[in-house]
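A.B. asks: With the sequence up front, the predicted model follows.
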Amino acid sequence: NNLRGIVSALKKGEAVWFAPDQDYGRKGSSFAPFFAVENVATTNGTYVLSRLSGAAMLTVTMVRKADYSGYRLYITPEMEGYPADENQAAAYMNKIIEKEIMRAPEQYLWIHRRFKTRPVGESSLYI
């Protein structure tokens, strides 16, 4: 759960799963577009892990089969052209997440309050 341990594991060639589509709050986040919402708090964790470890990054998405007999696992090739700027990296990551969600948008965890952290001065998107 700590950054140092995760970076160490990545440098040893171990696999680490990280959920970059969660709202972790203002600290350690950039505001970037996500679907139709212009300013969404997006963790810089992916950017930090990439820079500190140099590890290959790829996405893993699981989609429930239509007949409920199991799941299909999608593993993408390594990301290329990952931005060196944290704000650009947040926008880049959100585009990738959007693409993965669109595989089966009805299965995404929309109940998660993804838009709870707002830029200073902007009102909540929730009632």
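C.D. replies: Ah, there it is. Being a predicted model, the structure only gives us computed values, none of them experimental. Residues are numbered from 1 along each chain as shown.
A.B. asks: rest of the way, CA atoms for contacts and neighbours
C.D. replies: Noted.
A.B. asks: For residue 47, grab the count of nearby residues.
C.D. replies: Residue neighbour count, defined by other C-alpha atoms under 10 Å, stands at 20 for residue 47.
A.B. asks: same check, this time on the one 4 residues further on
C.D. replies: By the criterion of other C-alpha under 10 Å, residue 51 has 12 neighbours.
A.B. asks: which residue sits farthest out from the middle of this structure?
C.D. replies: Residue farthest from the centre of the chain, counting by C-alpha atoms, centre = their mean, is residue 67 at 27.9 Å.
A.B. asks: ok, structure two:
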Amino acid sequence: MIRFWMVLWRAVSYLPTPLIGLLGYGLGWLLFWVGRRTTMRNLELCFPGWTPAQRSRVGRKHFMRLTRAALELGLHVWQPKQRMLKMVKLVGWEHLEGCLGQPVIMLNPHFVGLNNGSAAIGERLAESMTLYSRNKNPVVEDFLFQARHRFGAPMLFARQDGLRSIVKRLKQGVPFFYLPDMDFNTKDAVFVPFFGVPASTLTMPSRLASMAHAKVVPVVTRQLSVWKGYEVVFYPPWSHFPSDDPVADTLVINRWLEERVLEMPDQYYWVHKRFGTRPAGEKNLYK
């Protein structure tokens, strides 16, 4: 069955790009009614002051945007590279460019345009690296491998491999993409608020920046209309990061991320159970 969907996905990639986006919006509207439970719970937890209608509207738009981005991922694998690259505009590149050649970490949180933005950045870098988790389905894993390796020359490290190799290459000046906002249980993580809800958050950005004496450059990809594509925004390097307190640094990241989410709440990755890991004795928030 998965191979059938892959064939269909590939066929869709030959459609005009705006039409792919519109198809994604339509399909996402339908998928919202099937798979909205986690998204709506996240929005309820993060925005208790919103009305149910407000949360439903944002959740529905999120599914539409996310599905559009998923369909566009076919362009990464099956279409000429330039077709995808011309969809993406880089803004503030000088903030990253000024740090190249020295240790630099790009904080790249989970917004729906993440894959397109990361590909466009990677294509402009001589080399880069990031972490990854293998997909259990070999067909999907092969697809994702092709998508990840086609733009630029990224080095992929498994999360289980530890930090030694990453720190070594950071010190050599290889830029590191880091996604700071996923729940990976409590190992190497602390509970800090995200929209007022304690969230298990990895301290890795602070520890890596400290060990490698790395600059931290935040970057966010915004999905625009189906005719305009995507905009990648680089922010100035943080001047007071890391501190000597990894917990305080992690809170800094979450507060910065909250500001970005409020700018485009329908584009954050709400389908992820961000609050799945709970402090000892606290009930599951998704049941």
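C.D. replies: It's in. Everything numeric in this text was worked out from a predicted model, so none of it was measured.
A.B. asks: what's the TM-score here?
C.D. replies: The TM-score (TM-score structural alignment, normalised by the length of the first structure) is 0.92; 126 aligned residues with a C-alpha RMSD of 1.3 Å.
A.B. asks: Aligned against the second structure, show me the partner of residue 64 of the first structure.
C.D. replies: Alignment note (TM-score structural alignment): residue 64 of the first structure maps to residue 223 of the second structure.
A.B. asks: for residue 115 of the first structure, that is, sorry about that
C.D. replies: Using TM-score structural alignment as the criterion, the counterpart of residue 115 of the first structure in the second structure is residue 275.
A.B. asks: show me what contacts that match?
C.D. replies: Neighbour list for residue 275 of the second structure: 183, 197, 198, 199, 200, 285 [criterion: C-alpha atoms under 8 Å, 6 or more residues apart in numbering].
A.B. asks: These, buried ones only, as a PyMOL selection?
C.D. replies: Remark: buried members of the contacts of residue 275 of the second structure, expressed as a PyMOL selection using 16 or more other C-alpha atoms under 10 Å:
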select buried, resi 183+198+199+200
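A.B. asks: ranges for the strands of the stretch 151-287 of the second structure?
C.D. replies: 154-158, 176-178, 189-194, 197-202, 215-223, 230-234 (DSSP state E, counting those that start in this stretch).
A.B. asks: before we move on, the earlier item: against residue 101 of the first structure, how distant is the residue farthest from the centre of the first structure?
C.D. replies: To residue 101 of the first structure, residue 67 of the first structure is 19 Å away according to C-alpha to C-alpha, to the nearest Å.
A.B. asks: And for the match of residue 64 of the first structure, the neighbour number?
C.D. replies: That count, for residue 223 of the second structure with other C-alpha under 10 Å as the rule, works out to 24.
A.B. asks: can you tell me how far the residue nearest to it when sequence neighbours are not counted sits from residue 220 of the second structure?
C.D. replies: Sequence neighbours aside, residue 230 is the residue nearest to residue 223 of the second structure in space, at 4.6 Å (criterion: C-alpha to C-alpha, 6 or more residues apart in numbering). With the distance defined as C-alpha to C-alpha, residue 230 of the second structure ends up 10 Å from residue 220 of the second structure.
A.B. asks: okay, and the common contacts of those two?
C.D. replies: Any residue near both residue 230 of the second structure and residue 220 by C-alpha under 8 Å, 6+ apart counts here, and that gives residue 117.
A.B. asks: Can you name every helix or strand that the helix or strand harbouring residue 58 of the second structure contacts?
C.D. replies: Assigned by DSSP states H and E, residue 58 of the second structure falls within helix 52-78. Judged by 3 or more C-alpha pairs under 8 Å, 6 or more residues apart in numbering; DSSP states H and E, the packing partners of helix 52-78 of the second structure are helix 2-12, helix 17-35, helix 37-46, helix 81-85, helix 138-149.
A.B. asks: residues in contact with the equivalent of residue 74 of the first structure over in the second structure?
C.D. replies: Alignment note: residue 74 of the first structure maps to residue 233 in the second structure; criterion TM-score structural alignment. Residues in contact with residue 233 of the second structure (C-alpha under 8 Å, 6+ apart) are 90, 91, 92, 93, 219, 220, 221, 222.
A.B. asks: Distance of the spatially most central residue of the first structure relative to residue 91 of the first structure?
C.D. replies: Ranked by distance to the mean C-alpha position of the first structure (C-alpha atoms, centre = their mean), the top residue is residue 20 at 2.4 Å. Counting by C-alpha to C-alpha, the gap between residue 20 of the first structure and residue 91 of the first structure amounts to 12 Å.
A.B. asks: what is in contact with these two at once?
C.D. replies: In contact with both residue 20 of the first structure and residue 91: no residue, using C-alpha under 8 Å, 6+ apart.
A.B. asks: Alignment lookup: residue 52 of the first structure to the second structure.
C.D. replies: By TM-score structural alignment, residue 52 of the first structure lines up with residue 211 in the second structure.
A.B. asks: Next, count neighbours for that match.
C.D. replies: Residues near residue 211 of the second structure, counting by other C-alpha under 10 Å, number 16.
A.B. asks: Contact partners for it?
C.D. replies: By C-alpha under 8 Å, 6+ apart, residue 211 of the second structure lies in contact with residue 167.
A.B. asks: Spatially nearest residue to residue 104 of the first structure (excluding sequence neighbours)?
C.D. replies: residue 63 (6.7 Å).
A.B. asks: ok, the one you found - contacts?
C.D. replies: Contacts of residue 63 of the first structure by C-alpha under 8 Å, 6+ apart are 71, 72, 73, 74, 103, 104, 107.
A.B. asks: just the helices in the first structure please.
C.D. replies: Assigned by DSSP state H, the helices in the first structure fall at 3-11, 45-53, 86-101.
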